[in-house]
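Chemist: below are the sequence and a predicted model for it; my questions follow.
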Amino acid sequence: MPIIKPISDLSNYKELLRDLAEDEPVFLTKDGHGRYVLLDIKEYEKLKASLQLMTELAEGERSGKTDGWMSLQDVEREFGL
């Protein structure tokens, strides 16, 4: 279940940090609307790595569609398998 708190709760940051220990993001609102997200650094790094992987996979798919796909034999030859 998401943890949602008003940004004014930053004045009591120890409580926010305790909530982060649950490996759940804390969503901060300003004037009743979502504004910021606090994440554990490990979760942030995982999200960043996932985004990078998805970006590279999309680039590979786009390249395959525009430049053509390599055969299994070509891949094996390219990597010396």
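Modeler: Done, it's in.
Chemist: switch to C-alpha atoms for all contacts and neighbour counts from now on
Modeler: OK.
Chemist: in the chain, which spans are strands?
Modeler: Counting by DSSP state E, residue ranges of the strands within the chain are 3-6, 26-30, 33-38.
Chemist: make JSON lines out of these and add mean neighbour count and distance to E78.
Modeler: Supplementary listing: the strands of the chain in JSON lines, determined by neighbours: other Cα atoms under 10 Å; distance: least, Cα to Cα, whole Å:
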{"stretch": "strand 3-6", "mean neighbour count": "14", "distance to E78": "49"}
{"stretch": "strand 26-30", "mean neighbour count": "18", "distance to E78": "46"}
{"stretch": "strand 33-38", "mean neighbour count": "13", "distance to E78": "43"}
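Chemist: okay, now the one to match up with it:
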Amino acid sequence: MPNIKPISDLRNYNEVLRSIEEGSPVFLTKNGRGRYVVMDMREYEKMQAKLKLLTELAKGEKAGQENGWLTIDELEASLEVTDG
């Protein structure tokens, strides 16, 4: 279940910080609407790494669609990979 708190709870920010765990961010609301997210730093870094990976994969897919795909033999030849 999401951990949702009004932003006014930040007056006692230690309590808000205690409720943050990896995989369980705290969502802060302002005027009844979602406004901010407070999360564990490791979780944030993982999320950023995933976003970067997905961005690079999307670039690769776009390049493949625009320029054509390489066969495994062509890839190995371009990387000068040899068996054995």
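Modeler: Sure thing, it's come through. Everything numeric here is computed off the predicted structure, so don't read it as measured data.
Chemist: let me see the TM-score of these two.
Modeler: Once superposed, chain against chain, the TM-score is 0.92 (TM-score structural alignment, normalised by the length of the first structure); 81 aligned residues with a Cα RMSD of 1.1 Å.
Chemist: would you mind giving the strands of the first structure as CSV with distance to E45 of the first structure added?
Modeler: Listed next are those as CSV, based on distance: least, Cα to Cα, whole Å:
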stretch, distance to E45 of the first structure
strand 3-6, 20
strand 26-30, 16
strand 33-38, 13
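Chemist: I'd like to know how far the residue nearest the centre of the first structure sits from D40 of the first structure.
Modeler: Closest residue to the average C-alpha location of the first structure: L47 at 2.1 Å, with Cα atoms, centre = their mean. Separation of L47 of the first structure from D40 of the first structure (Cα to Cα, to the nearest Å): 11 Å.
Chemist: with L51 of the first structure instead?
Modeler: Taken as Cα to Cα, the span from L51 of the first structure to D40 of the first structure is 17 Å.
Chemist: so those two - more neighbours on which side?
Modeler: Set L51 of the first structure next to D40 and count neighbours by other Cα atoms under 10 Å: D40 wins out with 15 against 12.
Chemist: dump the residue contacts of the more buried one.
Modeler: L20, A21, D23, E24, P25 (Cα atoms under 8 Å, 6 or more residues apart in numbering).
Chemist: check the gap between the fourth one and K48 of the first structure for me.
Modeler: If I follow you right, that is E24 of the first structure. In terms of Cα to Cα, E24 of the first structure sits 16 Å off from K48 of the first structure.
Chemist: do the last one as well
Modeler: Note on P25 of the first structure: its distance to K48 of the first structure, by Cα to Cα, is 15 Å.
Chemist: neighbour count winner among those two?
Modeler: Legend: neighbour count by other Cα under 10 Å for P25 of the first structure and K48, higher for P25 (20 against 12).
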